[in-house]
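Q: Sequence unavailable; structure follows:
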């Protein structure tokens, strides 16, 4: 965790997710960032989140790890060595108010423990990732299921866009977007992040009042 530098997140990268929140489907990648203070590993522990600012929503995502500086013409396989699953926690009520005022989302997206991350696994390549679904289970029930083949903007497009507009270097990570099915967590919820049938990470939620 302490070697991660920049945290980039792709918003509205699955059509059904954009539509379920009443957002326009983007025509180019839509990126925002989180501070490194937001990072926390899903290793079975209790994760404390703010419970006094409205609903806290989970957004499950495939996360890419960058291991070398980007140079024009590089492929995803040239620059990504590992992948993980993550949760982009969002203060949904706070975000709605910020959007009404046309303010940045950082307060709704960047709070401590808002970027949950499993352990990293070897990256098999963009095409191979599409052979396996990823899921989030809440208290034993599947609440999200996604596949990178359904992303509006594929990994190559995301890599090139992020590199051009923000730069990409060793230790950066990219949350690639969440499928439909986002929703609120409650105090005591147990969350499990699965790649196929394999559990990559778990945590228990504590909402601090």
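A: That came through, no problem. Predicted model only: the values in this text are computed from it and were never measured.
Q: going forward, measure contacts and count neighbours with C-alpha atoms only.
A: Fine.
Q: what packs against the helix ranked longest in the chain?
A: For the chain, the longest helix by residue count, based on DSSP state H, is helix 155-165. Helices and strands touching helix 155-165, as assessed by 3 or more Cα pairs under 8 Å, 6 or more residues apart in numbering; DSSP states H and E, comprise helix 76-79.
Q: Mind giving me the packing neighbours of the next helix or strand after the helix it packs on?
A: Reading on from helix 76-79 to the C-terminus, the next helix or strand found by DSSP states H and E is strand 80-88. Helices and strands touching strand 80-88, by 3+ Cα pairs under 8 Å, 6+ apart, are strand 60-66, strand 115-117, strand 121-122, strand 190-195, strand 198-208.
Q: next, the one to line up against it:
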């Protein structure tokens, strides 16, 4: 058996301090997982977590000390930033208990869930999927992954995003409505999680529009920063 055309290499994310890369299987995202962000999007309360997906090759790796470049996407006039803690899954599992979820985590990274908000809103109003609003090319910029063995107390790390040096988002991972372990447990009821999966765990309040020329600086305590310019 032969493929009908050359198969591209899998999407991947660098591992900090090494020449290794983390091959990406799937990208899952959690919607409205910080209370203040849920409020700014018109929702309150601790609703059950819900998920959407991005293509694996939506990742846009950005190395430390480098200002990455992201093309401003087509078909939108309202591109929003969403800084997120990204969880990298290291082994397969389904119906995972909350108490066992941590053993499935390979590492963590800083990520951006870039969103064509106008297209997402149109989809919401029409009861249609969010794919065009969330899953476009380069919609998942990500810094290198830090192996979990070198991370301490990620549950209380601060998370922030600045645009052109002005603070837009600032919170604490402890403010997640559903914790990392709870997210993994819920998600594993719907899908068999696989080594190589990335989970974007939600964004704090303060999401807003960005335009060409803007420079975004996103960071999480212990995971460094991601710097990105829109071109």
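A: Nice, I can see it. Quantities reported herein were computed from a predicted structural model and do not represent experimental measurements.
Q: Mind checking the TM-score on these two?
A: The pair, once superposed, lands on a TM-score of 0.91 when counted by TM-score structural alignment, normalised by the length of the first structure; 206 aligned residues with a Cα RMSD of 2.0 Å.
Q: what's the longest helix of the first structure aligned against in the second structure?
A: Helix 155-165 of the first structure lines up with residues 180-190 of the second structure when matched by TM-score structural alignment.
Q: what about the matching stretch, how far off from the first structure?
A: Stretch 180-190 of the second structure, aligned to the first structure and superposed, deviates on average by 0.9 Å (mean Cα distance after the TM-score superposition for the first structure).
Q: Pull the residues that contact that stretch.
A: 30, 49, 51, 87, 93-102, 193, 201 (Cα atoms under 8 Å, 6 or more residues apart in numbering).
Q: again, only using 10 Å
A: With Cα atoms under 10 Å, 6 or more residues apart in numbering as the test, stretch 180-190 of the second structure has contacts from 28-30, 33, 48-51, 85-87, 89, 92-105, 154-155, 173-174, 176-179, 193-194, 199-201.
Q: Same check on stretch 146-159 of the second structure?
A: With contact meaning Cα under 10 Å, 6+ apart, stretch 146-159 of the second structure is reached by 14-17, 83-85, 87-88, 90, 102-103, 105-110, 169-176, 179-180, 203-204, 218-225.
Q: Stretch 101-112 of the first structure too?
A: Taking Cα under 10 Å, 6+ apart as the rule, stretch 101-112 of the first structure contacts 9, 32-40, 47-50, 53, 56, 88-99, 114-115.
Q: mind redoing it with 7 Å?
A: Outside stretch 101-112 of the first structure, the residues that touch it by Cα atoms under 7 Å, 6 or more residues apart in numbering are 34-35, 37-38, 89-92, 94-95, 98.
Q: of the residues you listed, closest to residue 3 of the first structure?
A: residue 37 (12.4 Å; Cα to Cα).
Q: Could you measure from the residue nearest to the spatial centre of the second structure over to residue 126 of the second structure?
A: The residue lying closest to the centre of the second structure (Cα atoms, centre = their mean) is residue 200, at 3.2 Å. Per Cα to Cα, to the nearest Å, residue 200 of the second structure is found 25 Å from residue 126 of the second structure.
Q: Equivalent analysis for residue 206 of the second structure, please.
A: 25 Å.
Q: Between these two, which is the more surrounded one?
A: Set residue 206 of the second structure next to residue 126 and count neighbours by other Cα atoms under 10 Å: residue 206 wins out with 20 against 9.
Q: Aligned against the first structure, show me the partner of the more buried one.
A: Residue 206 of the second structure maps onto residue 181 in the first structure, by TM-score structural alignment.
Q: Touching, that match and residue 146? I think so.
A: No: at 9.5 Å, residue 181 of the first structure does not count as touching residue 146 under the criterion of Cα atoms under 7 Å.
Q: number of nearby residues for residue 78 of the first structure?
A: Neighbour number of residue 78 of the first structure under other Cα under 10 Å is 15.
Q: now swap in residue 91 of the second structure and tell me
A: Around residue 91 of the second structure there are 14 other residues, counting by other Cα under 10 Å.
Q: Per the alignment, name the residue of the first structure opposite it.
A: By TM-score structural alignment, residue 91 of the second structure lines up with residue 68.
Q: just residue 227 of the second structure next, same as before
A: Residue correspondence to the first structure (TM-score structural alignment): residue 227 of the second structure is matched to residue 202.
Q: what about that match, distance to residue 112 of the first structure?
A: For residue 202 of the first structure, the distance to residue 112 of the first structure equals 18 Å [Cα to Cα].
Q: Which of these two has more residues huddled nearby?
A: residue 202 (22 against 19).
Q: residues contacting that one?
A: 42-44, 191-193 are the contacts of residue 202 of the first structure under Cα under 7 Å, 6+ apart.
Q: now swap in residue 60 of the second structure and tell me
A: Residue 60 of the second structure makes contact with 138, 140-142, according to Cα under 7 Å, 6+ apart.
Q: in the second structure, which spans are helices?
A: Under DSSP H, the second structure gives helices at 35-40, 117-126, 131-134, 180-190.
Q: I'd like those helices written out as a markdown table, with distance to residue 211 of the second structure added.
A: Below are these laid out as a markdown table (distance: least, Cα to Cα, whole Å):
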| stretch | distance to residue 211 of the second structure |
| --- | --- |
| helix 35-40 | 21 |
| helix 117-126 | 13 |
| helix 131-134 | 16 |
| helix 180-190 | 31 |
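Q: Quick one: closest of the ones you listed to residue 164 of the second structure.
A: For residue 164 of the second structure, the closest of the helices of the second structure is helix 117-126, at 20.4 Å, according to Cα to Cα.
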